[in-house]
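[1] here you go, sequence then predicted model.
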Amino acid sequence: MNKAIRHEIFTRWQNDNPNPKTELEYSTPFELLIAVLLSAQSTDVGVNKATRKLYPVANTPQAIIDLGIDTLKSYVKTIGLYNTKAENIIKTCNMLVELHNSIIPDNREALEALPGVGRKTANVVLNTAFGHPVMAVDTHIFRVGNRTKIAPGKNVLDVEKKLLKTIPKEFLVDAHHWMILHGRYVCTARKPKCGSCLIEDLCEFKEKTEIDSY
């Protein structure tokens, strides 16, 4: 995989979807942070169902604190690991109120200091809420990076570093969303839909399928 091929791959994705967005529903950086915290090992669809009920009632750190842990759990109980996630959300909201005047910080160190926020979650918030050119590598991006050979790596940090190094700068802010959507809907885990893939001729995956359903 060389520079010219990578450029063509991202050019095609950009032409097909000029303004890619996360499928998590949010209207503020705080709502995004909470949605991402809830999304670990869960689907965006499931998270959105919960937050559509939660956010009209409480969508600020203080409002979440005022709900209390038990009421918060009642809103997110349909989501996997909801007990731990709710506890982390309450702790995070307390830190945001006490240390950040209820404002979501736009730097990695402060974000990763929040309970339940790891590197991937911090990267999602930095990229999606604040437009930082960072890569949040989830299972979809890890798979696409390795399968296509855009950025092969043994672990998520390897793939993240290679993507940051090799993706042309003009595509970097949106690359996270293009790769997630590609992995979620086209380059799927079990049966990739190679027959309807925009980059099939550029991809280095050796076991291509002929499934055309998009």
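    It's in.
[2] from here on, contacts and neighbour counts on C-alpha atoms
    OK.
[3] for Glu8, see how far away the spatially most central residue of the chain is.
    Centroid-nearest residue in the chain: Val124, 5.1 Å away (criterion: Cα atoms, centre = their mean). For Val124, the distance to Glu8 equals 25 Å [Cα to Cα, to the nearest Å].
[4] about what we covered before: quick one: the residue nearest to the centre of the chain and Ala136 touch, right?
    Yes - here Val124 reaches Ala136: they are 5.6 Å apart, a contact under Cα atoms under 8 Å.
[5] surely Leu24 and Ser42 touch.
    No - in this structure Leu24 lies outside contact range of Ser42 using Cα under 8 Å: 11.4 Å.
[6] contacts for stretch 198-211 next, please.
    Here stretch 198-211 makes contact (Cα atoms under 8 Å, 6 or more residues apart in numbering) with 1, 5, 9, 12-13, 147-149, 191-196.
[7] where is the longest helix in this structure?
    Using DSSP state H, we find that the single longest helix of the chain is helix 82-100.
[8] ok, and for the helix or strand just after that helix, which residues are buried?
    As assigned by DSSP states H and E, the chain's next helix or strand after helix 82-100 is helix 108-112. Neighbour counts over helix 108-112 (16 or more other Cα atoms under 10 Å) mark Arg108, Leu111, Glu112 as buried.
[9] now the nearest residue to the last one once chain neighbours are set aside: how far from Ala58?
    By that I understand Glu112. Distance criterion Cα to Cα, 6 or more residues apart in numbering; nearest residue to Glu112, sequence neighbours excluded, is Gly118 at 5.4 Å. From Gly118 across to Ala58, the span is 24 Å (Cα to Cα).
[10] second one coming, line it up with the first:
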Amino acid sequence: MNKQKRLEILSRLRENNPHPTTELNFNNPFELLIAVLLSAQATDVGVNKATGPLFAVANNPADMLALGVDGVKDYIKTIGLFNTKAENVIKTCRILVEQHAGQVPEDREALEALPGVGRKTANVVLNTAFGWPTIAVDTHIFRVSNRTKLAPGKNVVDVEQKLIKVVPAEFKVDVHHWLILHGRYTCIARKPRCGSCIIEDLCEFKEKTEI
């Protein structure tokens, strides 16, 4: 895909959604971190249903730590892998309290050292909570990037590195949100809704649908 076509795709996505953000509900960096940690193999809707009551009683590491593993489980038991996630939440909160004065560190290495936090989660937190131009690549972004040929790659790291290379600076902070929303609602996995896609004429996907 050439530079001009990429620029037009990104411009259209920006025009359609000038101020995109995550669909996870959060009020501070800590809530975002926990929500993203819980979102693995779960829907944002499902996570929001669980974190609403949870954050009402514990919206900081100290209060969450006070709940204990079993206390956290009571709030997140509707989410997949809740046993492991509850343990990771408590371990993470202990580290935040003991090593970071109860604050979410604005540092990739420190974030990735937290239990249950990988590169993708760290990228989301750095981008959405702190405004870094990081690009977290999940299954939606991987699919959209490869289908459109915006930034094709064999794996999520390849796609992330390609996006960082080809996306102009003015779009970098928001491109993660545009692509994930596009993949979630338009360029869906089984049968993409090409007929209602705002970038359909620019997309290089060969098996387009009329939906």
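    Here it is on my side, so go on. Every value quoted in this text rests on a predicted model; they were computed, and no experiment measured them.
[11] what's the TM-score for these two chains?
    The TM-score (TM-score structural alignment, normalised by the length of structure 2) is 0.99; 211 aligned residues with a Cα RMSD of 0.4 Å.
[12] what's the helix or strand for the residue nearest to the centre of structure 1?
    Per DSSP H and E: helix 119-128 holds Val124 of structure 1.
[13] do Thr134 of structure 2 as well
    Thr134 of structure 2 belongs to no helix or strand, assigned by DSSP H and E.
[14] that one is in contact with Lys172, isn't it?
    Yes - Thr134 of structure 2 is in contact with Lys172 according to Cα under 8 Å; the separation is 7.1 Å.
[15] so what sits against both of these two?
    Counting by Cα under 8 Å, 6+ apart, the common neighbours of Thr134 of structure 2 and Lys172 are Ile164.
[16] Pro192 of structure 2 in helix, strand or coil?
    When classified by DSSP: H, G, I helix; E, B strand; the rest coil, Pro192 of structure 2 comes out as coil.
[17] can you count the residues close to it?
    21 (other Cα atoms under 10 Å).
[18] what number of residues lie near the residue nearest to it when sequence neighbours are not counted?
    What sits nearest to Pro192 of structure 2 in space, not counting adjacent residues and going by Cα to Cα, 6+ apart, is Thr186, at 6.1 Å. Counted with other Cα under 10 Å, residues neighbouring Thr186 of structure 2 total 20.
[19] what's the distance between Thr186 of structure 2 and Ser196 of structure 2?
    Thr186 of structure 2 sits 8 Å away from Ser196 of structure 2 when distances are taken as Cα to Cα.
[20] same check, this time on Val89 of structure 2
    40 Å.
[21] what's the answer for Met64 of structure 2, then?
    43 Å.
[22] these two: which has the busier surroundings?
    Met64 (21 against 13).
[23] the more buried one is in contact with Ile90, isn't it?
    Yes - taking Cα under 8 Å as the definition, Met64 of structure 2 is a contact partner of Ile90 at 7.1 Å.
[24] what residue of structure 2 matches up with Ile104 of structure 1?
    Using TM-score structural alignment, the equivalent of Ile104 of structure 1 in structure 2 is Val104.
[25] for the closest residue to that match other than its chain neighbours, list the residues it contacts.
    Closest residue to Val104 of structure 2 apart from its sequence neighbours, by Cα to Cα, 6+ apart: Phe30 at 5.9 Å. Counting by Cα under 8 Å, 6+ apart, Phe30 of structure 2 makes contact with Asn59, Asn60, Pro61, Gln103, Val104.
[26] would you list those residues in CSV and tack on neighbour count and distance to Glu207 of structure 2?
    Converted to CSV, these look like this (neighbours: other Cα atoms under 10 Å; distance: Cα to Cα, whole Å):
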residue, neighbour count, distance to Glu207 of structure 2
Asn59, 19, 46
Asn60, 20, 47
Pro61, 23, 48
Gln103, 15, 47
Val104, 25, 44
